[in-house]
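S.K.: next come a sequence and a model predicted from it.
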Amino acid sequence: MSETRMSNMDLNIIPLHRQAASNRSSLPGLHIANPSRKTSRSRRSDHLILLASFNVPAFSDDRLAELLTRLEGMYYEKTGSTTSAMRELIEDLNNLILNLNLKHAGSRPQVMGGIGVIVVRSGHLFLAQTGPGHLFALLPGKVDYIHDEKMSGRGLGISRTPQIFYAQMLLEPGNRILFSTSLPETWDADTFTQAYTNPLNKAQQRFLEDAGEELKGIYIEVAEGPGNVNLIKPESMQEQTKVTKPEPAPQTTPPMMPEEEKAEPEPQPEPERQATPPAPRHTQSPGRASLPPLEMEDQSAVQTLDLDDDARMFEPISELTRGEETHTPGKSRQSAVGKISSGWQNAWKGLRSFGQGFLRRLQGLMKRMVPGDELIKIPTSYMAFIAVAVPLLVVTVAALVYAQVGRNQQYDAYFSQAETMASAAAAETDANIQRTAWQNTITLVEKAQEYLITDEAEALRKQAVSALDAMDNITRLELQPAISGSLVNSVRIRQMVATSRDVYMLDIHSDSVMRAWLAGTRYEMDSDFHCGAGQYGSIIVQDLIDIALLPENPDEAVLVAMDRAGNLLYCYEDKLPVAISLTPPDSYWGKPIGITVENDQLYVLDEQLNMVWFYEATDTSYQFREAPFFFFTEEVPNMTDTIDFAIDKEQLYMLYLNGQTTTCTYTGLEEAPTTCTSPTLYNDSRPGRQSGPTVRDAVFYQLLHTQRPEPSLYYLDPKDQSIYQFSLKLNLVQQYRPDMDLEGEFITAFTVSPTKTIFLALENEVYLAYLP
């Protein structure tokens, strides 16, 4: 498309924002930009529109505006196709949100977001969307609804590779475009008709009036003009509309309401919902600029996240994903209303005519059956009911039959594709292609199961899951509830440790540690166990950050907890806790994030001060009262974004937010200083996998070291509900996953007992399984 197309069209954009059933004049998260002189050559024709939203108030309005401005600058610096630039922009924002989630896990609610990236270039509109989003193209005589149901609930901050939905369309003066993050149930055909046929201010009012409680979106008018993108503010709506609104073309008709139907409107079905398949995944290219870190504002609620980000539809990939210049949009998409509504209207007319004819025949029959004028005594309302009820009954039966036949056909289509894909996967020798084929098999089966649940579909799904488990060295764990009864809903478990008969859980909501003891096959909560924040003599303990088991000792303390101020709390099974204050380092405390007890020593990692300290026990009671020692000598690795650590003898393992691990070896000798490897490579020998500083598709959050007879390192991937077992040399041994659906939630904590019982916590729900 030539450059002159956009130069002949303006985009007039009006925000749509309704919150708590009240209209808002501003729309936080909306950002509009035009190319500047400093724009890269590839982006000089791109007009950018961003609409971002989050499930909790992750950023203040000013901070969000600053973030979107940074994203604008990064977009206009990118080279390559429009599609790749939009994808990279979403990946940049996703990495920021995901890192914030991991960094603040346990202390703040998890953030899930969505963003719609709209680029107008050379007369085309390009959309890249992750998270909830609905695009409507209001065109003469029809409305195209462009949406992917599988994107609902997905978005930013869930995984390293966000699932992105792509679409594009050709623009013409007179078109209207609506993009919103939700689809109000109260919108109907009349909403769109009135919006299309009225000026922007009236269209805005109609969308907001029909939206119900909440709405966040934008309404775009494509008008004749010099090629500007204009944000229309509500207070200047009338003036702007007079200037920018084009004269309607004589042949233009309102959407969804063909001319011959205007005089007698009939019931309209919901628009047909169609979607462009998501584009294939791409790996992040090296050397790309990354967003500088931002801090979250206070948040008020925790939301459940949908974590299944790897599901992909096996359908023909749009040419848009290969390069937008060669794609011809619109031909494969059907009008969401034009075809279906006219068909149902014609059917309704026919059925109504049938009902009226049936009524006349019924009256004739009754005249023959009922003597004299008795027919007159039958109320007219009964006769009218019969005239309406008969066609309604026929419509209902016809719709049910059509729906069932349609569901069978949809099931057969998807299941047939799934069988073909499974056969191809079984015959494939390339591990990466085979893995993708099995993943697509599962996706297709799940699509088929949306229409019908059959034994053959479930058997095929299990076959594909088993094949992937074998390739990825996954052992399925038979989970069972660990605790008799249930914990209160407010419990938020973030750390766990276990002995052969007890499990201890740090609840950040109550700022205390809970104990459960083994009673038969289940664990019972110990209501007499006390270990939490409070005042102990002159010491105030609050904001516990971590817990660690203590070896057997004369005082019978079972564990020690530490708060952010460097206070230790010794906890006992049958008596009240005892608190002491650690001797702080010379630099005092910055931001300690964790503790562990190994080698009769207490180790503390302080991320802010870039230090690991260790305290030696002064006696067999493990009282750490002396000044600490610095773990490092000459070489000190960067500990920014460290989220967990573990100790095995002289070996230190530090886990970072980006999934990498740094290892350091302590000697204590001046002639042989502490040495570090950063990052240390994970050795991954699975088919189609490669060793490297990260594990592909994994997002690690916690690290656990277990003792002999099988010393190991266990890494928690909360989003995939996976536990990775590595040797102390970081050789991948096994991956463990539940054999049951945990409803897509994060695993918030885990531990492994000396008897190889693994415990998993999902906030206030605790499960156990036995490792092989």
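M.R.: Thanks, I have the structure now. In this text the structure is predicted, and so the values were computed from the model without any measurement.

S.K.: please make it C-alpha for all contacts and neighbour counts, starting now.
M.R.: OK.

S.K.: please identify the helix or strand for the residue most central in space within the chain.
M.R.: Centroid-nearest residue in the chain: Arg154, 3.5 Å away (criterion: CA atoms, centre = their mean). Per DSSP states H and E, Arg154 falls between elements, in no helix or strand.

S.K.: before we go on, here's another structure to hold up against the first:
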Amino acid sequence: MPVLNSTFFSGSSVSFDTFKTMANKLDILILPIFRQAGQLAPDVPGLHAAKPPRRADRRRASEHLILYLVLQGNAPLSADAYQQLLRGLTSVYYKTPGSVTAAMTNVTDALNKYLRDRNFRGSSRGLRSVGAFTQVVLREDTVYISQSGHSHLFIVAAGQAEKYHDIELAGRGLGISRVPKARFHQEQLTEDDLLLITPEPPPIWSTAALKNLSRVPVKGRYSRLLHRVEDDVNAVLLNPQKGAGEVRVLRPKLGEEKPAPQSVEPPVEEQPVPQTRIASPLATLRGRLGKSKTPDAVPSPSVQTDSPSPQQEEQPQQPSHTPASPSVRDKIRQLPIGKILLTFGRAVRSALRTIVAGLATLAKRTLPDEKMLNLPSWLLGLIAVSVPIMVVIFASVIYLERSGKIAFTNYYEQAQAQVEQAVSIEDEVAYSRALHAALENLEQAHKYKETEDSKALYKQIRDELDVLDRVVRLDYQPLFSHGLASDVVVTEMVVDTYGDLYLLNQTEGNVIKVANNNGYQVDKDFVCGPILEGYKRVGPLVDIVPLSPTRSDGATILGIDAMHTMILCGQNGDVPNDIFEDTSYTLPRGPVKAMALSEGSSENIYILDPREQLVLIEYQRENYRMGIEYFSEIDAPDLSDAIDLAANDGELYILHEDGHITKCVIPSPNTAPNCNSPLKFSDDRVGGVSESTMAWTGFTAMKYRAQLGLRLYLLDAEQQAVYSFTPQLKYQEQFRPVQEFTGIATAFTIEKREHIFLAIGNQIYVGRLE
């Protein structure tokens, strides 16, 4: 397509191109093209078209919106959830003021946050989905397009076809990084132009084959696009026509492969959608990982349309140019397991019919007595059913094994090439990026098999990246040969002065003591937990802190339940537990979320109450029976999403769900605290930036330690990593296991003798800091 005016804008997360050719008011006809496992469907999952609602923002009142979302991965959405998501995104668009690109960016941010949160929740089960997302907005004679992820756009005009797909500008997909990428186009098209959008075009859809598509009548384009395409297809064809600026969805009649015009769904009603903001540019080392080569499309619910009206079929026309047949590698990537089995089933069935017919003829001619083969009917039926099944299974296993070897070779060779390319790169950021891409390809290769060479290359790349990222690999060892009870979930760990370990079991709300006596062993005589009978009661504990060894009552830990009732537990089982509650507070209290012991000399305890926006201080000099509110009713920061806290005398750190940290300091006695929220992370690694959150992390817990130098430690549960920062949040290093364990880390602690304890599942692992 000839470009008369081209402008390019580049940032860390947004780029866009501008093309200009005409000015007429147009309708947009949408032709869905979808085939899965050899079956055609009238709708494309994830396609959604809408008119502006009555209460749309003034700038949105004349704009029609088309959303096209394809989820790639193993975490599909249900039909109801899919439609609710798309309607919610539509509401976000029409409520956003400002330019079209600003509204599109807001929609992209909202979808990215939804998918990223969903991926984090499913990470423990190995579930993840990545969004390939395309937005199309029609305003009078202009079409605005936004691409994120694996979105391929073909523009067919004036006998030419241009393809737009740039993974560097559009990003690897939504749901991966905190700041999504998007590529924007602004098009003014004639009624003869076409826009073809797909996450994965069939190999036969080359620009040479598509350049004459606009000459094919509307009724024949469906057949033309599916002609000689054997693989699954997920695509949308947009065709502008003279009209009143409306959007119409065509539904092909599957028996005859012909489209029928159909009106767009009624205007969407406004729905309550979380407020979103346009994300600021963010570029990090992990945000620049290599391209994902083989995304798996996940089927999704279809767009809602009205009843179709029939049209006559037109015979498909032969394309003017047929591209070369796809390679064996491409076919293996695109063929789903279901289609492989179907193909083998058909071949085996045909072969079996021929063999059985031949054997029957041979038996009639050679056997002297047909009664000798007079087998029971049930046995003949069993043979007829079991033999084809066994043959299909045997053939499928052989084929899958061969295809797995080919896939392994493909990924492994790509990794080798990327390593060779990285050696010649002088720029540190590009060098790191190339190594990350190679590591991802090796991880994909190891899903099929591992060889000594591939494992050696993986270790070589990982060691080099560890140097760049300042990663220290710890040789974690399990404390127990068989783990704790299967239902134990450890959500907090503390170590006392004697090196004994105390584990908070979320399942029962009790504390498990692990004594350090020439090896770690569970102390079955230790009891500390819910007491639901008697005059003094305490519920299931939600957090624990260690106490000073100089206490006269022998108590070693203090626990607290959700209702602010506390319990002192002694080191020996014969010391009675002391249950009490501080009733001196004047403000109403809500459920306790977390508790922290100050690392300074005061040894005060800080209690987090997000619902009532409170942080309470319990004084050590009052034996934790009297305290004060840290914030007054008017100077408290937003604590509604706070999940953990740490303290060092006058300094208080609060961790929030999205990973940002609030730091508060009381400058002098009897003065209100000064808070900095968010306190920015300082990352001086290759490609690192200073932002309020650290990309590619999901912090869930926090500890402050003074014995190893003033350090703030944050746990990334999914990556089983402990990050180390200065009190000013300057990145120092991170600790990861040599070999990752199955599951996510639920708790951690750091012992004065320089050990890190990590809780994963019902096992505790210990690693020594060098």
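M.R.: In hand now; what should we look at? Here the structure is a predicted model, which is why all the values come from computation and not from measurement.

S.K.: can you pull the TM-score for these?
M.R.: With the length set by TM-score structural alignment, normalised by the length of the second structure, the two chains reach a TM-score of 0.62; 611 aligned residues with a CA RMSD of 6.1 Å.

S.K.: excluding its backbone neighbours, what's nearest the residue nearest to the centre of the first structure?
M.R.: Spatial nearest neighbour of Arg154 of the first structure, excluding adjacent residues (CA to CA, 6 or more residues apart in numbering): Gly131 at 4.7 Å.

S.K.: assumed Leu439 of the second structure was part of a helix.
M.R.: Yes - per DSSP: H, G, I helix; E, B strand; the rest coil, Leu439 of the second structure lies within a helix segment.

S.K.: name the helices or strands packed onto the one helix or strand Gln83 of the second structure maps to?
M.R.: Assigned by DSSP H and E, Gln83 of the second structure belongs to helix 79-95. Here helix 79-95 of the second structure touches helix 100-122, going by 3 or more CA pairs under 8 Å, 6 or more residues apart in numbering; DSSP states H and E.

S.K.: list the buried ones in the helix it packs on?
M.R.: Across helix 100-122 of the second structure, burial judged by 16 or more other CA atoms under 10 Å covers 100-101, 103-113, 115-120.

S.K.: state whether Asp543 of the second structure is indeed within a strand.
M.R.: Yes - the assignment for Asp543 of the second structure (three-state DSSP) places it in a strand.

S.K.: how many other residues sit next to it?
M.R.: The number of residues packed near Asp543 of the second structure is 27, by other CA atoms under 10 Å.

S.K.: what's the closest non-adjacent residue to the equivalent of it over in the first structure?
M.R.: Taking TM-score structural alignment for the superposition, Asp543 of the second structure sits opposite Asp546 in the first structure. Closest residue to Asp546 of the first structure apart from its sequence neighbours, by CA to CA, 6+ apart: Gly594 at 5.4 Å.

S.K.: quick one: contacts for that neighbour?
M.R.: Contacts for Gly594 of the first structure were tallied using CA atoms under 8 Å, 6 or more residues apart in numbering; they are Ile545, Asp546, Val604, Leu605, Asp606, Asp644, Phe645.

S.K.: quick one: it from Val397 of the first structure, how far?
M.R.: Distance, Gly594 of the first structure to Val397 of the first structure, by CA to CA, to the nearest Å: 65 Å.

S.K.: same question for Glu670 of the first structure.
M.R.: Taking CA to CA, one finds Glu670 of the first structure at 88 Å from Val397 of the first structure.

S.K.: looking only at neighbour counts, state which of these two leads.
M.R.: Higher neighbour count among Glu670 of the first structure and Val397: Val397, with 12 against 9, using other CA under 10 Å.

S.K.: which of the contacts of Gly594 of the first structure does the second structure keep?
M.R.: Using both residues aligned by TM-score structural alignment, their matches' CA atoms under 8 Å, the second structure keeps these contacts from the contacts of Gly594 of the first structure: Ile545, Asp546, Val604, Leu605, Asp606, Asp644, Phe645.

S.K.: mind telling me what the third one corresponds to in the second structure?
M.R.: Meaning Val604 of the first structure. By TM-score structural alignment, Val604 of the first structure lines up with Ile607.

S.K.: hang on, the earlier thing: give me the neighbour count for the residue nearest to Arg154 of the first structure.
M.R.: Using other CA under 10 Å, Gly131 of the first structure has 25 neighbouring residues.

S.K.: that one is in contact with Gly155, isn't it?
M.R.: Yes - taking contacts as CA atoms under 8 Å, Gly131 of the first structure lies within contact range of Gly155: 3.8 Å.

S.K.: overlap in contacts, the two.
M.R.: Gly113, Gly114, Ile115.

S.K.: now, of those, which are buried?
M.R.: Looks like these have Gly113, Gly114, Ile115 buried, using 16+ other CA under 10 Å.

S.K.: these in strands, which ones?
M.R.: Gly113, Gly114, Ile115 (DSSP state E).

S.K.: closest one to Phe632 of the first structure out of those residues, please.
M.R.: Closest approach between those and Phe632 of the first structure, by CA to CA: Gly113, at 39.9 Å.

S.K.: against which helices or strands is the longest helix belonging to the second structure packed?
M.R.: Taking DSSP state H as the criterion, the second structure has its longest helix at helix 377-423. Contacting helix 377-423 of the second structure under the criterion 3+ CA pairs under 8 Å, 6+ apart are the following elements: helix 328-334, helix 337-366, helix 428-445.
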